[in-house]
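Peer 1: Sequence first, predicted coordinates after that:
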Amino acid sequence: RLFRDAKLTQIFEGTNQIQRLIIAREMIKERK
């Protein structure tokens, strides 16, 4: 169970990073 939870958290963190990159790109576009 612990291993599965760890994998889920890794995937969740990965999606969060992707969302942050997308948000950052959108903000940069708005500034320009």
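Peer 2: Okay, I see it.

Peer 1: Please make it C-alpha for all contacts and neighbour counts, starting now.
Peer 2: Noted.

Peer 1: Any chance you could list what contacts stretch 18-31?
Peer 2: Applying C-alpha atoms under 8 Å, 6 or more residues apart in numbering, stretch 18-31 has no contact partners.

Peer 1: Any buried residues in it, and which?
Peer 2: Buried residues in stretch 18-31, counted by 16 or more other C-alpha atoms under 10 Å: none are found.

Peer 1: Please give the centre-to-centre distance between it and its chain.
Peer 2: Distance of stretch 18-31 from the chain centroid (C-alpha atoms, centre = their mean, to the nearest Å) equals 12 Å.

Peer 1: okay, pairing it with this:
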Amino acid sequence: VFGGYGYVKENDVERFFRDAKILEIGEGTSEIQRLIIIREILKHF
């Protein structure tokens, strides 16, 4: 949607894109998150 703005340091979009990738790395992949959620749900059964 933003094209090259995601790579231009003077633009806020670049920071948002960079921060989103860091959060993804810190929290783990979506597959790992899915396994953690399923494990927590199954603990109650």
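Peer 2: It's in. All values reported here derive from a predicted model rather than from experimental measurement.

Peer 1: After superposition, what is the TM-score?
Peer 2: In this superposition the chains share a TM-score of 0.53, using TM-score structural alignment, normalised by the length of structure 1; 21 aligned residues with a C-alpha RMSD of 2.0 Å.

Peer 1: Can you say which helix or strand has E31 of structure 2 in it?
Peer 2: Using DSSP states H and E, the element containing E31 of structure 2 is helix 30-42.

Peer 1: again with M27 of structure 1
Peer 2: For M27 of structure 1, the host element (DSSP H and E) is helix 2-31.

Peer 1: how near is I32 of structure 2 to L42 of structure 2?
Peer 2: 15 Å (C-alpha to C-alpha, to the nearest Å).

Peer 1: actually D12 of structure 2, not the one I wrote
Peer 2: According to C-alpha to C-alpha, D12 of structure 2 and L42 of structure 2 sit 41 Å apart.

Peer 1: Those two: which has the busier surroundings?
Peer 2: D12 (13 against 8; other C-alpha atoms under 10 Å).

Peer 1: residue in structure 1 matching the more buried one?
Peer 2: Correspondence of D12 of structure 2 to structure 1, assessed by TM-score structural alignment: F12.
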